[in-house]
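Undergrad: A predicted structure for the sequence below; I have some questions about it.
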Amino acid sequence: MRVTVLAGGVGGARFVRGLRAALGDADDHEITVVVNTGDDLWLSGVRLQPDVDSILYALAGVNDTERGWGRAGESERVSAELREWGAGWPWFTLGDLDLGTHLARTGWLREGLTYTQVAERLASRWPIGVRLLPMTDAEVDTYVVVEDGSRLHFQEWWTRHRAALRALEFQNPGVAQAVPAPGVTDAIETADVVLVAPSNPVVSIGPILAVPGIRDALARARRVVGISPIIGGRVVRGMADACLSAIGVETSAAAVARHYGRRADGGLLDMWLVAEEDAGLAPDLAADGWDVRVTPLWMTDLERSAALARAATAE
């Protein structure tokens, strides 16, 4: 089975780990993950790709499961020294091991490698069992326009302000001129199923869909299945509700489904998975023509993540 996943963030990382476990190591399975790069940024002269690294570290088994980001067993001497110099963002801590990744990436970019080539080189360090593709080789960082009219990099709004400043708009400058990274559209069009991971619909999945050509590829895909990032009317992690409110979408599994839309109506999805806690929403969605399935969505351990992945890939 060929499976392509659109993903970003911790939710995407957990889901992809479960998918790998569900499919096993059989030679007849192939997993490609198209990763959001809208969270990327330049900081202290190095290029950070938070979603790429979160998924890479999780699949390699070297992620910090307690914090939910970065490497396990980190030290933070370099970040402390940067603060002493007044460099970088004092509220954005980079672990020393994580910084090694960013330095390697930046050096390879300076040598002329593309983001796709860098992702391949990083992934070759560990037997992660999937192909990681950035959504594009262009830089299309996410910016947030807040209530006073100022524009902040997404990481400042998310990490420093914890999404407390009311967002009016999310922007990805340059995305209209971007193209999908090599292999992305082919991975979508040739997959037996494309899975939209339970990642933030606005700032993780949204930038992927904004790259010209990706929605067209999804329209040609064999089958597209989405997994709700909302359980019982609440976000699973982070402040996705603040993102949804900014684009006028209610924090509910049904509202996110309608935000993505049915492929039969010109949207994205053929099937939508909702949590048992949201089973009451299924009849109304079904009445509107949705193929909606109710299944446990909490990914509290690898076994449950794998069970969710099996439900998402089942016919």
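TA: The structure has been received and is ready for your questions.
Undergrad: hey, let's count contacts and neighbours off CA atoms from now on
TA: OK.
Undergrad: Assign a three-state SS to residue 139, would you?
TA: Secondary structure assignment for residue 139 (DSSP: H, G, I helix; E, B strand; the rest coil): coil.
Undergrad: looking at this, residue 118 is in a helix?
TA: Yes: the secondary structure assignment for residue 118 places it in a helix, going by three-state DSSP.
Undergrad: How many neighbouring residues does it have?
TA: Applying other CA atoms under 10 Å, we find 20 other residues in the vicinity of residue 118.
Undergrad: same deal with residue 250?
TA: Once other CA under 10 Å is used to define contacts, residue 250 is seen to have 16 neighbours.
Undergrad: State the distance from it to residue 137.
TA: In this structure, residue 250 and residue 137 are 32 Å apart, going by CA to CA, to the nearest Å.
Undergrad: tell me the contacts of residue 199?
TA: Shown in contact with residue 199 (CA atoms under 8 Å, 6 or more residues apart in numbering): 7, 8, 9, 10, 11, 12, 205, 229.
Undergrad: In these, find the pair that's most separated.
TA: Of all pairs drawn from the contacts of residue 199, the greatest distance, 12.8 Å, lies between 10 and 205 (CA to CA).
Undergrad: More neighbours: the two, which one.
TA: Neighbour tally, residue 10 and residue 205, criterion other CA under 10 Å: the higher count belongs to residue 205, 25 against 22.
Undergrad: The structure to be compared is supplied as follows:
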Amino acid sequence: MSKRLVVALSGGVGGAKLALGLSRVLSAHELLVVANTGDDFEHLGLSISPDLDTLTYVLAGLDNTVTGWGRRDETWSFMESIVALGGDGWFRLGDRDLALHVERTRRLRLGQTLSEVTADICTRLGIGVRVVPMSDDRVRTRVRGDAGWMDFQDYFVRQQCRPVVHELTFEGAALARPQADITAVLRSGQVRAVIVCPSNPIISIEPILAIPGMREAIKASGAPVVAVSPIIGGQAVKGPTAKMMRELGLEASAAGVAGRYGDLLDGYIIDHADADAISKIGARVMLAKTLMTSLHDRETLALVTLDVADMLALLR
């Protein structure tokens, strides 16, 4: 029997674009999307999972394509009222978006796992592919700036990535376990490819890989591992990827991202604008249009990524 299962590791906006493309060129039972939960935090008494939520909204066709986060056709009565009452308004929760956080928080307090809550929400929103958190255990990304350690969302949203980043840590990762479906799929012997979506390698993909046993399970799956660069021409398509890499002393380039993943990668897809970086990359490199501005772009890049994985599988 041919290997048909595809595992995609994803952060938020950039990763969700490729995840959507994969969901449209694969059947629902062929794709497992693993979401970073290092960005998760508690706000206004609610459990917020930004990357899971972005993936959920994108795959359900409910995402706000203008902002890249939150739901489309959003209203803001809740936030206006909270601020008027003296509450914290730096992390904006729209009225429609708020419903998801309230329901997630309620179920988690009843003892359900984040995986169980996510699976049911995806089903109710008509999402056929499996979307799972990287772990049901608590992992939190923390950033050290000039003023000391801060929660990631404080750095990312409240301070809008202004502080210089000196160090990152993933609190709880050392004691966390990979979500059960991830391990089961990777051990199934039926994995066609592991795709690393074009997400920030440091804050979106590395929290996933920091969970003990995750890298080993990916390698032991026997499947080609193919990443798509989130950087084009030395600039991140969206977000602070290039800024953070430079501040951490890393080369902010397609080659720098590949170096960060190291020997995990078998294949790497970069934009035509970065063709001169091929000689610096250890993995096999494919040039493609990696800027996804349309649904067609998402589907095309998904097909290219799968083709690269299939080619690498034949060369093994």
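TA: Thanks, I have the structure now. Keep in mind it's a predicted model, so treat the numbers as computed, not measured.
Undergrad: related to what we said a few turns ago, could you dump the contacts of residue 199 of the first structure into CSV with secondary structure and distance to residue 311 of the first structure added?
TA: Listed next are those as CSV, based on DSSP: H, G, I helix; E, B strand; the rest coil; distance: CA to CA, whole Å:
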residue, secondary structure, distance to residue 311 of the first structure
7, strand, 17
8, coil, 20
9, helix, 21
10, helix, 20
11, helix, 16
12, helix, 16
205, helix, 20
229, coil, 15
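Undergrad: which of those are also in contact in the second structure?
TA: With both residues aligned by TM-score structural alignment, their matches' CA atoms under 8 Å as the criterion, the subset of the contacts of residue 199 of the first structure whose aligned partners also touch in the second structure is 7, 8, 9, 10, 11, 12, 205, 229.
Undergrad: Residue 53 of the first structure sits in which helix or strand?
TA: Element membership of residue 53 of the first structure [criterion: DSSP states H and E] is helix 50-60.
Undergrad: Relative to the second structure, what is the average displacement of that helix?
TA: Using mean CA distance after the TM-score superposition for the first structure, helix 50-60 of the first structure ends up 0.4 Å from its aligned counterpart in the second structure, as a mean over the superposed pairs.
Undergrad: Counting by contacts, list what the helix or strand that that helix is followed by packs against.
TA: Moving toward the C-terminus from helix 50-60 of the first structure, the next helix or strand (DSSP H and E) is helix 77-85. For helix 77-85 of the first structure, the elements it packs on are helix 96-110, judged by 3 or more CA pairs under 8 Å, 6 or more residues apart in numbering; DSSP states H and E.
Undergrad: Helix 77-85 and the helix it packs on, what's the angle between them?
TA: With axes from the mean of the first three to the mean of the last three CA atoms, to 10 degrees as the basis, helix 96-110 of the first structure and helix 77-85 are set at 80 degrees to each other.
Undergrad: How far off centre is helix 96-110 of the first structure?
TA: Computed by CA atoms, centre = their mean, to the nearest Å, the chain-centroid distance of helix 96-110 of the first structure equals 21 Å.
Undergrad: same deal with stretch 192-203 of the second structure?
TA: 7 Å.
Undergrad: What residues in the first structure pair up with it?
TA: When the first structure is aligned by TM-score structural alignment, the counterpart of stretch 192-203 of the second structure is residues 192-203.
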